[in-house]
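Asker: next one to model:
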Amino acid sequence: MSEIKFSNDQTARLVSKVKAYFEAELDQEIGGFEAEFLIDFFASEIGPHFYNQGLADAHLLLQEKVEELGYQIQELEKVPG
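Answerer: The predicted model follows:
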């Protein structure tokens, strides 16, 4: 998996949310630079776990759909006679 990258707009929105969270929940102010470092840390350390869970969820959904398709194909089979 490649490194997670955010656009400038995404980064600005995330920085704003992190700063607001720190102020509202922790009663601390942090600067944009610190918030950006925190985002980079979470993206590199925790991001892969969310990514892998997303893959696992997609895989399960795909398996369910393939099984459902198998049943639908069986219903189309003709009985000789």
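Asker: from here on, contacts and neighbour counts on C-alpha atoms
Answerer: Will do.
Asker: burial measure for the closest residue to residue 4 other than its chain neighbours, as a count.
Answerer: With sequence-adjacent residues excluded and distances taken as Cα to Cα, 6 or more residues apart in numbering, residue 4 is closest to residue 43, at 6.4 Å. Look at residue 43: counted by other Cα atoms under 10 Å, it has 17 neighbours.
Asker: please generate a structure for the following sequence too, so the two can be compared:
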Amino acid sequence: MTNKINVSKEKREKMISSIKEYFFNERDEELGDLAAGLILDFFIKELSTEFYNQGVYDSYKYMNDRIDDLLEIQKY
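Answerer: Next comes the predicted model:
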């Protein structure tokens, strides 16, 4: 399994724009594309595993709940 997350150029540009907008609106700081891109790279490298694992867990829980629902339709 690879640890690298790839995003399209368009998605990356949108993410960078969102980071710049957040810093401007919340911290009154203007970031350039490079600084916002480095922040995005940090989030991807350092935090994405947690989000990925939460998604796996949520999917696991959802599927287990559906399996429990399926077992309830058994006829005796």
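Asker: circling back to that earlier point, which strand or helix spans the residue nearest to residue 4 of structure 1?
Answerer: Secondary structure from DSSP states H and E places residue 43 of structure 1 in helix 32-45.
Asker: what's the mean deviation for that helix versus structure 2?
Answerer: Mean deviation of helix 32-45 of structure 1 relative to structure 2 after superposition (mean Cα distance after the TM-score superposition for structure 1): 0.7 Å.
Asker: list of residues touching that helix?
Answerer: Helix 32-45 of structure 1 is contacted by residues 3, 4, 11, 14, 15, 16, 18, 19 when judged by Cα atoms under 8 Å, 6 or more residues apart in numbering.
Asker: stretch 1-13 of structure 2 too?
Answerer: Against stretch 1-13 of structure 2 from outside (Cα under 8 Å, 6+ apart): 44, 45.
Asker: next: stretch 48-62 of structure 2.
Answerer: Residues outside stretch 48-62 of structure 2 that contact it (Cα under 8 Å, 6+ apart): none.
Asker: so how far is it from its chain's centroid?
Answerer: 10 Å (Cα atoms, centre = their mean, to the nearest Å).
Asker: give me the buried positions along it.
Answerer: residue 48 (16 or more other Cα atoms under 10 Å).
Asker: of the contacts of helix 32-45 of structure 1, grab the buried ones for PyMOL.
Answerer: The following PyMOL line selects those of the contacts of helix 32-45 of structure 1 that are buried, judged by 16+ other Cα under 10 Å:
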select buried, resi 11+14+15+18+19
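Asker: need the contacts of helix 32-45 of structure 1 in CSV with distance to residue 76 of structure 1 and secondary structure, can you?
Answerer: Conversion of the contacts of helix 32-45 of structure 1 to CSV gives the following (distance: Cα to Cα, whole Å; DSSP: H, G, I helix; E, B strand; the rest coil):
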residue, distance to residue 76 of structure 1, secondary structure
3, 46, coil
4, 45, coil
11, 51, helix
14, 51, helix
15, 54, helix
16, 55, helix
18, 54, helix
19, 58, helix
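Asker: before I go, just wanted to say thanks for your time.
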